[in-house]
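Student: okay, sequence plus prediction incoming.
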Amino acid sequence: MENFKKVHNREKTRSVKWDMRHVVFQSDDVLPMWVADMDFQAPKAVNDALIERAKHGIYGYTIIDDDIKNPIINWISKRHNWEINKEWLSFSPGVVASLHMAVQAFTEPGDNILVQTPVYTPFYSVIEAHERNVVKNPLQQKDHYYHIDFEDFEAKLKQGVSAFILCSPHNPVGRVWTKEELQEMARLCLKYDVLILSDEIHADLIYPGNTHFPLASLSDEIAKKTITFMSPSKTFNLAGLQASYIITSDKETKEKLDNQLLKQGHNHINTMGNTAMEAVYKHGAEWLDELLSVLEEHKKYVTAMLEEKTDVLTVTRSEGTYLLWIDCSQLQLNSEDLKSFMNQTAKVGLNAGIDYGDEGEMFMRMNIACPRETLEEGVNRLIKAVNNR
């Protein structure tokens, strides 16, 4: 666990999280707990592999061979009980880039694309940048826990939707969808002939008592209408290495997606991303198990502290990801004043809930993937600011 206790100075490393504070929060003394990367070093196996590769000193074009594909296949089989084969795999620099490619390949300008709000902010740009229309199926919150409004879901599909971008596990609300929920969403998409683009980048970050089910693993029929997007970037803190993969079992669908990736020049990953992906999927399991234990304790700590030490901040019940969705509605501030309060008064840099959709107006998103010392400092700043307001 010592790997997760050490505080690393990330300033002046061109870190978006730390070196963009003045731009994002208009202050350099804000404690950044926002963008989804971790303040933990990646597994030692990654650093060893990257250093060894760098010793070679030649960085030419890189192939993606079975030494990379087989560890992915084995990982998904062991961690998610899903048997895939290497012919289903495609590669790109990132999940968001892949979603852009899929939207262009399988929908047309003016088409409607469904999302479940509040939702990961790039989903909006993935749709709107290509002149498609965002259709919302707002999630319903009850007792600080989110549910799917299936009546509204079907009503939206019935009106005409070309694709549905599923966030599973869900960012930012932390839901890990049950098998029954996934089956019902898939049933309705099949009924209305809607392609499912399933963003499963947080699939490995699941808290005890919950299970992530890859949507396409539920049946061959569902798999035929589903494209799955995954990456080790969130799991092992590799976002800057830009490596992701796509799983598509339907041959015709995969060919169409691969053509779009090729057309846009996004059908490969860089040398170091290749190297890191192989290393973590071969040797990262123990590190991940330790991380999950740390995150579980962090989640419990933040939840207990905010609810015991304040009367206005409540953490939404989270089942996955290292992102907590905090209900700030009792502060009775509008979205702009809430952001200002967190940035200027509490001096904690969180993601503003309004950025995830109007449904998130009274919320803030907190990244708890940091050493306990950093976490406690951020929580104490919040408590102090709230209780002195």
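Tutor: Now that the structure is in, tell me what you want to look at. Note that this is a predicted model, so its numbers are computed, not measured. Residues are numbered from 1 along each chain as shown.
Student: when you work out contacts or count neighbours from here on, use the C-alpha atoms and nothing else.
Tutor: OK.
Student: distance-wise, check the closest residue in space to residue 195 that isn't next to it in sequence relative to residue 368.
Tutor: Distances taken as C-alpha to C-alpha, 6 or more residues apart in numbering place residue 163 nearest to residue 195, at 4.6 Å, with adjacent residues excluded. Remark: distance between residue 163 and residue 368 (C-alpha to C-alpha, to the nearest Å) = 32 Å.
Student: take the one below as the second:
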Amino acid sequence: MSVTPLQALPLELLRQRSSTKWRKYPEEVLPFFVAETDYELAPPITEALTRAVRLGDTGYTPPDPGVREAFAGFAARRFGWDVDPAHIFWTGDVMMGVVEILRRVIEPGERVVVMTPVYPPFFDTVEEAGGVIERVPLARTDRGWGIDLTGVEAALRAGARAVLLCNPHNPTGTVHARESLAALALLVERFDAMVISDEIHGPLTYAPGGFTPYLTASAAAAARGYAVTSASKTFNLAGLKCAVMIAGGATQARVLKALPAEVEWRTGLFGALANVAAYSADSDAWLDSLMAALAQNRALLGELLREHLPLARYRAPDAGFLAWVDVSAYGWGDNPAPHLRREAKVALHHGPLFGVEGKGHVRINFGCAPEVLREGIERIGALVS
């Protein structure tokens, strides 16, 4: 059955938004830098939030906002993952969850494996938890990027106590294979360490069934793992604070249950309401339409780069609406984004912020109207034509 792609909102309407994407730079700059998308909210989310505003329902988040059951249902439908509801907890956002879990699985000064290039807050989160960053770059192959298991093993052997995993990976869009995740779990088990997996981009995987939640990769993964996720990236809810923390087993569930009450209290009521609505079956059709739109743009970006920036290196992501593009051949320096913002009036994310592997790279958000994406790449192409 064919799915009608979701239509992005027009620029004149989007510019009325007050979020970072539309307020950081002047109007003449096209924004592709931050992970906000340009679509209407899923109708169930709009309905839930509208009802809350009409009721003046703007108080504290209740002890059980329904997030647990909603996420468990979503995971079963979309990933085939049977999550024990007793293993599900919530907090304000994914990085809050990561730092609180890290504080329980490492001691100050212990090392945490981070697979670069990676989402810049990973670095800050490890330091906030008192850890020391142990960089293990992703392995680059003809088929894309993957976990450098040899590098991870060396880091764990040298004393690293935890692995902070990004699955699917940001910025490369890599969906780690089940076999790779299971092999990672065996290493972690051997060296008595722990994995915390940021899985916020999981619902945005293109191939049906292609995403493997880390905790489902093997019994070893479940025994020594946590996952943290949210509906915020998929459903564009970053300003509404709510994330889900999932324990791989009863031992980790006791750790999450023992977290200070304030960790749960950081969840915003609107965030909880929106996440419950997003995870409901009523939002599945909207998500299918979103994925159809993103799949078109993912292909379009490849075409535009071949036409206007033929020296750029781009591998279509396995998941998400973020493209990791190497433009080093054009001589725009280690950090091309400021130059492109000044000269082309196009704002992209700064590659070096993701680690030294990001030199000469930019990250492009293609969760927008095709014509906006086309104009952005044409503007950059005009610099080299």
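Tutor: Cool, got the structure. Nothing here was measured: the structure is a model prediction, and the numbers come from that model.
Student: returning to what we had before: residue 163 and residue 368 of structure 1: which has the busier surroundings?
Tutor: residue 368 (27 against 24; other C-alpha atoms under 10 Å).
Student: show me what contacts the corresponding residue of structure 2 for that one?
Tutor: With TM-score structural alignment as the criterion, residue 368 of structure 1 lines up with residue 366 in structure 2. When contacts are counted by C-alpha atoms under 8 Å, 6 or more residues apart in numbering, residue 366 of structure 2 touches 32, 294, 297-298, 301, 321-323, 373.
Student: run the last query once more with 6 Å
Tutor: Going by C-alpha atoms under 6 Å, 6 or more residues apart in numbering, residue 366 of structure 2 touches residue 321.
Student: same thing with residue 161 of structure 1?
Tutor: Contact analysis of residue 161 of structure 1 by C-alpha under 6 Å, 6+ apart lists 112-113.
Student: try it again at 10 Å.
Tutor: Shown in contact with residue 161 of structure 1 (C-alpha atoms under 10 Å, 6 or more residues apart in numbering): 107, 111-114, 133-135, 189, 192-195.
Student: tell me the secondary structure at it.
Tutor: coil (DSSP: H, G, I helix; E, B strand; the rest coil).
Student: repeat for residue 302 of structure 1
Tutor: Going by three-state DSSP: residue 302 of structure 1 is helix.
Student: same check, this time on residue 79 of structure 1
Tutor: helix.
Student: name the helix or strand for residue 134 of structure 2, please.
Tutor: Using DSSP states H and E, residue 134 of structure 2 sits in strand 132-135.
Student: tell me the most packed of the contacts of residue 161 of structure 1, by neighbour count.
Tutor: residue 113 (27 neighbours).
Student: quick one, strands of the stretch 1-150 of structure 2?
Tutor: 30-31, 88-91, 111-114, 132-135, 139-141, 144-146 (DSSP state E, counting those that start in this stretch).
Student: need the contact list for the residue nearest to residue 195 of structure 1.
Tutor: Applying C-alpha under 10 Å, 6+ apart to residue 163 of structure 1 gives the contacts 102-103, 106-107, 111-115, 157, 189, 193-197, 225-226.
Student: give me that answer again for 8 Å
Tutor: Per C-alpha under 8 Å, 6+ apart, neighbours of residue 163 of structure 1: 107, 112-114, 194-197.
Student: what about residue 227 of structure 2, which SS state?
Tutor: Under three-state DSSP, residue 227 of structure 2 comes out as strand.
Student: kindly report the same for residue 377 of structure 1.
Tutor: Assigned with three-state DSSP, residue 377 of structure 1 falls in the helix class.
Student: which position in structure 2 aligns with it?
Tutor: Looks like residue 377 of structure 1 aligns to residue 375 there (TM-score structural alignment).
Student: give me the neighbour count for that match.
Tutor: Other residues within reach of residue 375 of structure 2, judged by other C-alpha under 10 Å, total 14.
Student: cool, and the one 5 residues further on?
Tutor: By the measure other C-alpha under 10 Å, the count of residues near residue 380 of structure 2 is 19.
Student: do residue 82 of structure 2 as well
Tutor: 13.
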